[in-house]
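Peer 1: Let's see this in three dimensions:
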Amino acid sequence: MNKRIRVMTVAMGMVVGGVVVGMGAAQAAIFGGVDAGALWESNFTGATGGLAAQSVLMGVYSGYVGAYKGFDKNRGAFVVSANLQANRLRRFTVLDNDVFGGSVGVFHDLGQNASMLATVGGEAVRFSNSARDLATYMARLHFKEGSQTLWVGETGEYDDARGQENFSTYRGYSATLAVNWKPITSDVITLSAARAHDRYNIPTASIRTSDAGSLGWLQELGHGIYVRAQASREYVTVAGGPGFHTTIYAAGLGATF
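Peer 2: This next block holds a predicted model:
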């Protein structure tokens, strides 16, 4: 499975969950959401050296549910969540997969319009060919600071992915910096930059790094319903080999509660 897609969709669920926790004033509450969308990538196969790039169109269908309980006079909260996701490719259908995951964590208001969310969790990725199945364990630390109309988010993540096939088994980390602007009450515009560094369990070309920039937009339609769109450009390098560029467009419709 393409790691970039997994990181993108999981991060979206984490951020939505974190926002819900940050808004809550009750001692305990339940939150959740569903999302259905499409994603297109221009160079899904990572073609280099003048080879023809092959694109892919994917349907991404996800949902999550969680709960939190406040502590420290509601300045903090313990958080638990579960998520599932189905990825369906129009081409390369052998890579269709289902993702089942969950996490636990702690949220805390740091004062001065700043907050922190730390989580640990895992995901099981299931393919029709069980030899491709993958289990990923993750630790994330997310900070947010700013106002209700303009804020910055920083996220660091460590991944440990284990599977039967060496080319999909890796350990790595990623860091993301996002600037969010809410020009009106129903819109959020996000500009972000991310870097990932992974070491795969293969004898050659084991280190892979990627740098990506993204522009996203979310429009709230009311009653928790939203539409979203995102465009990303990524440059990937592999140790001992040439690098390649890829462009990713994503759009979807979802709802939160």
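
Peer 1: Going by C-alpha atoms from here, please, whenever you check contacts or count neighbours.
Peer 2: Noted.

Peer 1: Check whether G146 really touches V179, as I assumed.
Peer 2: No. Under the criterion of C-alpha atoms under 8 Å, G146 is not in contact with V179, lying 9.7 Å apart.

Peer 1: okay, and the common contacts of these two?
Peer 2: When contacts are counted by C-alpha atoms under 8 Å, 6 or more residues apart in numbering, G146 and V179 have V152 as shared neighbours.

Peer 1: who's in contact with stretch 111-119?
Peer 2: By C-alpha under 8 Å, 6+ apart, stretch 111-119 touches 18, 22, 103-110, 139-147.

Peer 1: among these, which ones are buried?
Peer 2: Taking 16 or more other C-alpha atoms under 10 Å as the criterion, what is buried in the contacts of stretch 111-119 is 18, 22, 103-109, 139-145.

Peer 1: What is the most widely separated pair among those residues?
Peer 2: S103 and E145 (22.9 Å; C-alpha to C-alpha).

Peer 1: Strands along the chain, start to end?
Peer 2: 28-41, 56-71, 76-89, 97-111, 114-127, 134-146, 150-163, 170-181, 187-200, 207-222, 225-238, 244-256 (DSSP state E).

Peer 1: Let's have the ones you listed in JSON lines, adding distance to R6.
Peer 2: Shown next, in JSON lines, are the strands of the chain (distance: least, C-alpha to C-alpha, whole Å):
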{"stretch": "strand 28-41", "distance to R6": "12"}
{"stretch": "strand 56-71", "distance to R6": "10"}
{"stretch": "strand 76-89", "distance to R6": "9"}
{"stretch": "strand 97-111", "distance to R6": "9"}
{"stretch": "strand 114-127", "distance to R6": "10"}
{"stretch": "strand 134-146", "distance to R6": "11"}
{"stretch": "strand 150-163", "distance to R6": "12"}
{"stretch": "strand 170-181", "distance to R6": "13"}
{"stretch": "strand 187-200", "distance to R6": "13"}
{"stretch": "strand 207-222", "distance to R6": "14"}
{"stretch": "strand 225-238", "distance to R6": "14"}
{"stretch": "strand 244-256", "distance to R6": "13"}
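
Peer 1: want to put them side by side, so please do this one too:
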Amino acid sequence: MIRLSRMGIRNLAASETVYARGLQDYKQNHVVNATWSNSKQQYRITVRENFEYLVTIHVSPDGSFEHKCNCSEHLKEEGACRHVVTALFFVLNYVERSLMEEPDNPAEKTVYQILGYFSNQEDSVMQGETYHIKVSLSIPNILRSETGSAILSLRVGNHHYYKVQSIKKFLTDFYNKENIMLGKEFKFIHGESKFDKQSKKVLDYILQIYEIQEAIDKLFYSKLFAKSNIILTKICCFAFWISWRIVLLIWNYTERNMKMSYIRLPIRR
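Peer 2: Okay, here's the model as predicted:
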């Protein structure tokens, strides 16, 4: 019989984050198929995420085991991937239940079910990355004319910052609670990753524009969201200025040359 415990699974996991994700997937019933081969002494367990992954667990006579998964993370990480963690929790639960005969007495049966429930409620705190948003606002002639617009762009990251090439897609994914991947280092995992307090204010303001535009007419996306830029009117631009402390990139056009200056605006209390 396989020798397995919750602490053993935690120690096998590639990281605490992988362990927490695997445990969460198990609780959310991501195991869609499981078989045991008595001749091969092997479990074959299918775990469904965005795709289906096959986990094999070969059990030795002494109770030790080896595990494999056909996902790419299993090859890169040192330790068990999230799918293996999910599969091991499924096997652990199966073994524990097989060792405990369900009682016939109604009162004892209730206790049995309660114990089974709480045995799967192990605490798991997922601590994701905290990211930041840097804003650039280009203002050609908006301060000197009644009409005109400003151009806002974003860079996101932590140690390394990536320019958001499609703000519309970035906002849509964030709004729909999807994971966002930019480059090698920006991996925003919904439910785990977060933005810092100041960046969250910036994002909330832009999402207000997104929601209003979504409610009015999707046909106007091409006018507001232009690839890596958001086109802001004069009123929207001033509201953006007053609300938060942001380093603004202002282009001052003159007849002879072009000057660049940075302005730090105060926070409204």
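
Peer 1: TM-score for the pair, please.
Peer 2: Scored against TM-score structural alignment, normalised by the length of structure 1, the superposed chains reach a TM-score of 0.25; 101 aligned residues with a C-alpha RMSD of 5.7 Å.

Peer 1: one step back: identify whichever of the strands of structure 1 lies nearest to G13 of structure 1.
Peer 2: strand 56-71 (7.3 Å).

Peer 1: Pull out the buried residues from the closest one.
Peer 2: For strand 56-71 of structure 1, by 16+ other C-alpha under 10 Å, it's 56-70.

Peer 1: what angle separates that strand from strand 97-111?
Peer 2: 40 degrees (axes from the mean of the first three to the mean of the last three C-alpha atoms, to 10 degrees).

Peer 1: So which elements touch strand 56-71 of structure 1?
Peer 2: In terms of contacts (3 or more C-alpha pairs under 8 Å, 6 or more residues apart in numbering; DSSP states H and E), strand 56-71 of structure 1 is packed against helix 3-23, strand 28-41, strand 76-89.

Peer 1: How much space separates V59 of structure 2 from V91 of structure 2?
Peer 2: 11 Å (C-alpha to C-alpha, to the nearest Å).

Peer 1: actually T17 of structure 2, not the one I typed
Peer 2: T17 of structure 2 is 21 Å from V91 of structure 2, by C-alpha to C-alpha.

Peer 1: Setting aside sequence neighbours, what's the nearest residue to A34 of structure 2?
Peer 2: Leaving aside its sequence neighbours, A34 of structure 2 sits nearest to I45 (C-alpha to C-alpha, 6 or more residues apart in numbering; 4.3 Å).

Peer 1: From start to finish, how long is stretch 45-59 of structure 2 in a straight line?
Peer 2: Where stretch 45-59 of structure 2 begins and where it ends lie 14 Å apart, using C-alpha to C-alpha.

Peer 1: buried residues in it?
Peer 2: Neighbour-count burial for stretch 45-59 of structure 2 [16+ other C-alpha under 10 Å]: 45-48, 53-59.

Peer 1: Also stretch 114-134 of structure 1?
Peer 2: Neighbour-count burial for stretch 114-134 of structure 1 flags 114-127, 132-134 (criterion: 16+ other C-alpha under 10 Å).

Peer 1: D187 of structure 1 touches W217, doesn't it?
Peer 2: Yes. With contact defined as C-alpha under 8 Å, D187 of structure 1 counts as touching W217 (7.3 Å).

Peer 1: For burial, what's the neighbour tally of the closest residue to Y61 of structure 1 other than its chain neighbours?
Peer 2: Excluding the flanking residues, the one nearest Y61 of structure 1 by C-alpha to C-alpha, 6+ apart is A36, at 4.5 Å. Neighbour count for A36 of structure 1, taken as other C-alpha atoms under 10 Å: 17.

Peer 1: who's in contact with A36 of structure 1?
Peer 2: Counting by C-alpha under 8 Å, 6+ apart, A36 of structure 1 touches 59-62, 252-254.

Peer 1: rerun at 6 Å
Peer 2: A36 of structure 1 is in contact with 60-61, 252-253, counting by C-alpha atoms under 6 Å, 6 or more residues apart in numbering.

Peer 1: gap between R195 of structure 1 and G213 of structure 1?
Peer 2: R195 of structure 1 is 9 Å from G213 of structure 1, by C-alpha to C-alpha.

Peer 1: element containing H74 of structure 2?
Peer 2: helix 72-76 (DSSP states H and E).

Peer 1: Mind listing what's buried along that helix?
Peer 2: H74.

Peer 1: and after it, which helix or strand comes next?
Peer 2: In N-to-C order, the element after helix 72-76 of structure 2 by DSSP H and E is helix 82-99.

Peer 1: Quick one: name whatever helix or strand follows that next one.
Peer 2: Following helix 82-99 of structure 2 in sequence, per DSSP H and E, is helix 106-118.

Peer 1: which element follows that following helix toward the C-terminus?
Peer 2: By DSSP H and E, the next helix or strand past helix 106-118 of structure 2 is strand 130-138.

Peer 1: quick one: contacts of that following strand?
Peer 2: With C-alpha under 6 Å, 6+ apart, strand 130-138 of structure 2 has contacts from 150-158, 193-196, 199, 248-250.

Peer 1: V238 of structure 1 and R208 touch, don't they?
Peer 2: Yes. The pair V238 of structure 1 / R208 is scored as a contact, 4.6 Å apart, by C-alpha atoms under 6 Å.

Peer 1: Against G157 of structure 2, how distant is K168 of structure 2?
Peer 2: 18 Å.

Peer 1: Run through the residues that contact the nearest residue to R228 of structure 1 once chain neighbours are set aside.
Peer 2: Setting aside the residues directly before and after it, R228 of structure 1 is nearest to L218 in space (C-alpha to C-alpha, 6+ apart), at 4.3 Å. Residues near L218 of structure 1 by C-alpha under 6 Å, 6+ apart: 187-188, 227-228.
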